[in-house]
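Student: Need a 3D model of the sequence below.
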Amino acid sequence: MATEPKIIELSNGKITATVASWGATITSLLVPDAQGNVADVVLGFDTLEPYMKGMAPYFGCIVGRVANRIKDGKFNVNGVDYSLAINNGPNSLHGGLKGFDKVVWDVVEHKNGQCPSITFQYHSRDGEEGYPGDVTVRATYSLPEATTLRLDMEAIPHNKATPISLAQHTYWNLAGHDSGDILNHSIQIWGEHITPVDENTIPTGEIMPVKDTPFDFTTEHKIGERINDVPGGYDHNYVLDCGDEKNGLKHAAKLRDPTGSRTLDLWTDAPGMQFYTANYVDGITGKGGAVYEKHAGVCLETQGFPNAINQPNFPSVLVQPGENYKHTMLFEFSA
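Tutor: Got it, this is the predicted structure:
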């Protein structure tokens, strides 16, 4: 059984990640720039205590059983109504009051050597946070190449059909976690559509083209260029529908910091990606005393579509007993 949460280091000599068994959370990631200068490119805290006290707005963690929002915290599976905790306006967000980000995961494997990796496992019980059925969840972080971080997530329901949609919720700042806002970062997103939302940030069910809107990142734009045309900032799900593929993964996004030339290419097999510009971060004291303000990082949460369990026209997030839910993310850094 899981004991006290701990932080484990993964390093291959080029990049170094620290990952905590609390929430399977990336707490730091050291990446070189073109000159070989290393910076920590993820927002977070120096110790586990602030994470465990709930001070992190999902910094670096894995969220589930269902990432993003479920309308009114309600859904129906096989004729049975389920009600979840409401923790975001009228909605249930990121698994509820005590989602996968707020539990200790077991460390089931830790390998050093050529391809360092760590595998976490968590058993989610029937009825936990209102969700049906027992589910075993695994997450493996690995460093398969010199400057690549890979995450493989899987989940198997044991006895009941249940919605599952995991997401990795790191806040990225490629100039360094303590370097201010990300409005000068540029991004390209391989999505020609978004799922527009209502006043409670729940998708309307529409699939909307981004062409001629401030949501169009099919070519590279600075994040801050049109952010004021989007009330509150970006917090939207992109349909990943036009990227190249390699090894079964789609090109989701390319994030670039012009000052230090670090670039992050994100590949995934998920159907969607929440593009979130840390609109609600407000004066959080993080690593080394850095104070994180609004837009201090950007989240690229590959996922099933928000509220998909209640939207028949969205890709299904319902997983049957014995089926294996799988979700991979590849973070390729270059300078």
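
Student: only C-alpha atoms for contact and neighbour calcs from this point on.
Tutor: OK.

Student: which stretches of the stretch 1-150 of the chain form strands?
Tutor: With DSSP state E, counting those that start in this stretch, the ranges of strands along the stretch 1-150 of the chain come out as 7-11, 16-20, 25-32, 38-40, 62-63, 69-70, 74-77, 80-83, 92-93, 106-111, 117-124, 135-145, 148-157.

Student: and these as JSON lines, adding distance to Ile227 and mean neighbour count?
Tutor: Compiled in JSON lines, the strands of the stretch 1-150 of the chain are given as follows (distance: least, C-alpha to C-alpha, whole Å; neighbours: other C-alpha atoms under 10 Å):
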{"stretch": "strand 7-11", "distance to Ile227": "35", "mean neighbour count": "18"}
{"stretch": "strand 16-20", "distance to Ile227": "31", "mean neighbour count": "20"}
{"stretch": "strand 25-32", "distance to Ile227": "27", "mean neighbour count": "24"}
{"stretch": "strand 38-40", "distance to Ile227": "25", "mean neighbour count": "21"}
{"stretch": "strand 62-63", "distance to Ile227": "26", "mean neighbour count": "26"}
{"stretch": "strand 69-70", "distance to Ile227": "22", "mean neighbour count": "26"}
{"stretch": "strand 74-77", "distance to Ile227": "32", "mean neighbour count": "16"}
{"stretch": "strand 80-83", "distance to Ile227": "35", "mean neighbour count": "12"}
{"stretch": "strand 92-93", "distance to Ile227": "24", "mean neighbour count": "26"}
{"stretch": "strand 106-111", "distance to Ile227": "40", "mean neighbour count": "16"}
{"stretch": "strand 117-124", "distance to Ile227": "37", "mean neighbour count": "21"}
{"stretch": "strand 135-145", "distance to Ile227": "32", "mean neighbour count": "21"}
{"stretch": "strand 148-157", "distance to Ile227": "29", "mean neighbour count": "21"}
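
Student: Would you do the same for the sequence below? I want to compare the two.
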Amino acid sequence: MSISPFGLLDDGAAVERIEIDSGGVTLGVLTLGATIQDLQVDTGKGAQRRVLGFAQLSDYRAHSPYFGCIAGRYANRIAEGICRIDGKTYQLTRNEAGRTHLHGGERGFSHRIWSLRDQGPSHVTLELQSAHGEEGYPGNLLARCTYRVTGDGEITLELGATTDRATIVNLAAHSYFNLDLDEGAENILDHLLEVPAAHYLPVDAHLIPTGEIAAVGGTPFDFRVARSIRAAGDSPSAYDHNLVLARKRLAEPRPVARLIGPLSGTMLEIRSTEPGLQFYDGARVGPLVPGHDGRRYGAYAGLCLEPQNFPDAPNRPDFPDPVLRPGESYRQVTVYRFSGV
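Tutor: Now for the predicted structure:
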């Protein structure tokens, strides 16, 4: 385990980088956004990178499409930024085209410096205080994020939160995966994806769920049998949808996705407690600056598989309840396991 400076924000606040490793996995985590800045896995060809990211803080500040961060207080989108809790309406920041609330607002958790609370050779715990009224949210919230690198190529992410008044919480890890980066793959369209979801959430033109919970059968959203992402065609933004895994959060993680890089032969298996999996194909990726190793990231350079609650759940009573109350604890556990096919 090592801690090193990563840069300063405009107000002089310092951002640190914590590196942990075990079992053939090395993880670099920033205190800004509790961000996975780098993830490398030992292979027969040496250590290989598996996520998109930047080497400089300034690039995260100016060009990052949420690379590797923890999104919150409510990840994903809320229609018109409207949040209703116990009959009271709250107006959240509308930070996406002046219409929707996205990933917690203008200064969501991805833009905040988390405090380092505990660390060891193979784990790090970060904490964030979010005040009542920030971005329009009710309640003083304490959020916690622990990354733990274990044997057999595993990373365990545990997210937690408590509040002093009723609020909404939906935290999500937002890494962009490309399992063939070091094999020279410029996109993820030939990756094989399997997700055991029989339903998905159709969206409107603003990527807000329509309210329908639709069957995946006969649609491009059927990944119950592993297939390439390219199989559905290359139309822009084909995928930025929630795949429905369950109707409520479970106590223990179960399999939610399997991804295979055909060039590297790397397999990523994801298990999680969450009821939904947001699948974004990275169609709009294209930062103006290079990423790790000077690589230029273009459209589909990496994909996101984000275990979480359903988008716009605060306005959809038939979606899993996103409300957290005093005396309760929010808890998400997601496990990522890398191996050879």
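
Student: re earlier: between the strands of the stretch 1-150 of structure 1, which one is closest to Ile207 of structure 1.
Tutor: Across the strands of the stretch 1-150 of structure 1, Ile207 of structure 1 has its closest neighbour in strand 69-70 (16.9 Å, C-alpha to C-alpha).

Student: From Ala161 of structure 1, how far off is the residue of structure 1 most remote from its centre?
Tutor: Residue farthest from the centre of structure 1, counting by C-alpha atoms, centre = their mean, is Gly79 at 30.7 Å. Computed as C-alpha to C-alpha, to the nearest Å, the Gly79 of structure 1 to Ala161 of structure 1 distance reads 12 Å.

Student: and the nearest residue to Asp282 of structure 1 once chain neighbours are set aside, how many neighbours does it have?
Tutor: Excluding the flanking residues, the one nearest Asp282 of structure 1 by C-alpha to C-alpha, 6 or more residues apart in numbering is Glu293, at 4.7 Å. Neighbours of Glu293 of structure 1 under the rule other C-alpha atoms under 10 Å: 17.

Student: got a list of what the residue in structure 2 that Glu293 of structure 1 lines up against touches?
Tutor: Matched by TM-score structural alignment, Glu293 of structure 1 corresponds to Gly298 in structure 2. Contact analysis of Gly298 of structure 2 by C-alpha atoms under 8 Å, 6 or more residues apart in numbering lists Glu186, Asn187, Val285, Gly286, Pro287.

Student: ok, now which ones touch Tyr147 of structure 2?
Tutor: Contact analysis of Tyr147 of structure 2 by C-alpha under 8 Å, 6+ apart lists His123, Val124, Thr125, Ile155, Thr156, Leu157, Glu158.

Student: Show me what it aligns to in structure 1.
Tutor: Checking TM-score structural alignment: Tyr147 of structure 2 goes with Tyr141.

Student: same question, Gln278 of structure 2
Tutor: Using TM-score structural alignment, Gln278 of structure 2 pairs with Gln274 in structure 1.

Student: Excluding chain neighbours, what is closest to that match?
Tutor: Nearest in space to Gln274 of structure 1, with sequence neighbours left out and distances taken as C-alpha to C-alpha, 6+ apart, is Asn237 at 4.2 Å.

Student: Roughly how far does the one you found sit from Thr3 of structure 1?
Tutor: Using C-alpha to C-alpha, we find Asn237 of structure 1 at a distance of 36 Å from Thr3 of structure 1.

Student: try Lys294 of structure 1
Tutor: To Thr3 of structure 1, Lys294 of structure 1 is 35 Å away according to C-alpha to C-alpha.

Student: What does Tyr74 of structure 2 correspond to in structure 1?
Tutor: Correspondence of Tyr74 of structure 2 to structure 1, assessed by TM-score structural alignment: Val66.

Student: and that match, what does it touch?
Tutor: With C-alpha under 8 Å, 6+ apart, Val66 of structure 1 has these contacts: Leu93, His94, Gly95, Pro163, Ile164, Ser165, Leu166.

Student: If you drop the residues flanking it in sequence, what lies closest to it?
Tutor: Counting by C-alpha to C-alpha, 6+ apart, Ser165 is the residue found nearest to Val66 of structure 1 once chain neighbours are left out, at 4.5 Å.

Student: show me the contacts for the one you found.
Tutor: Each residue near Ser165 of structure 1 by C-alpha under 8 Å, 6+ apart is listed here: Gly64, Arg65, Val66, Ala67, Gln303, Gly304, Val317.

Student: how about the fifth one, what's its partner in structure 2?
Tutor: With TM-score structural alignment as the matching criterion, the partner of Gln303 of structure 1 in structure 2 is Gln308.

Student: Quick check, that match in contact with Arg271.
Tutor: No - the pair Gln308 of structure 2 / Arg271 is not scored as a contact, 11.9 Å apart, by C-alpha atoms under 8 Å.
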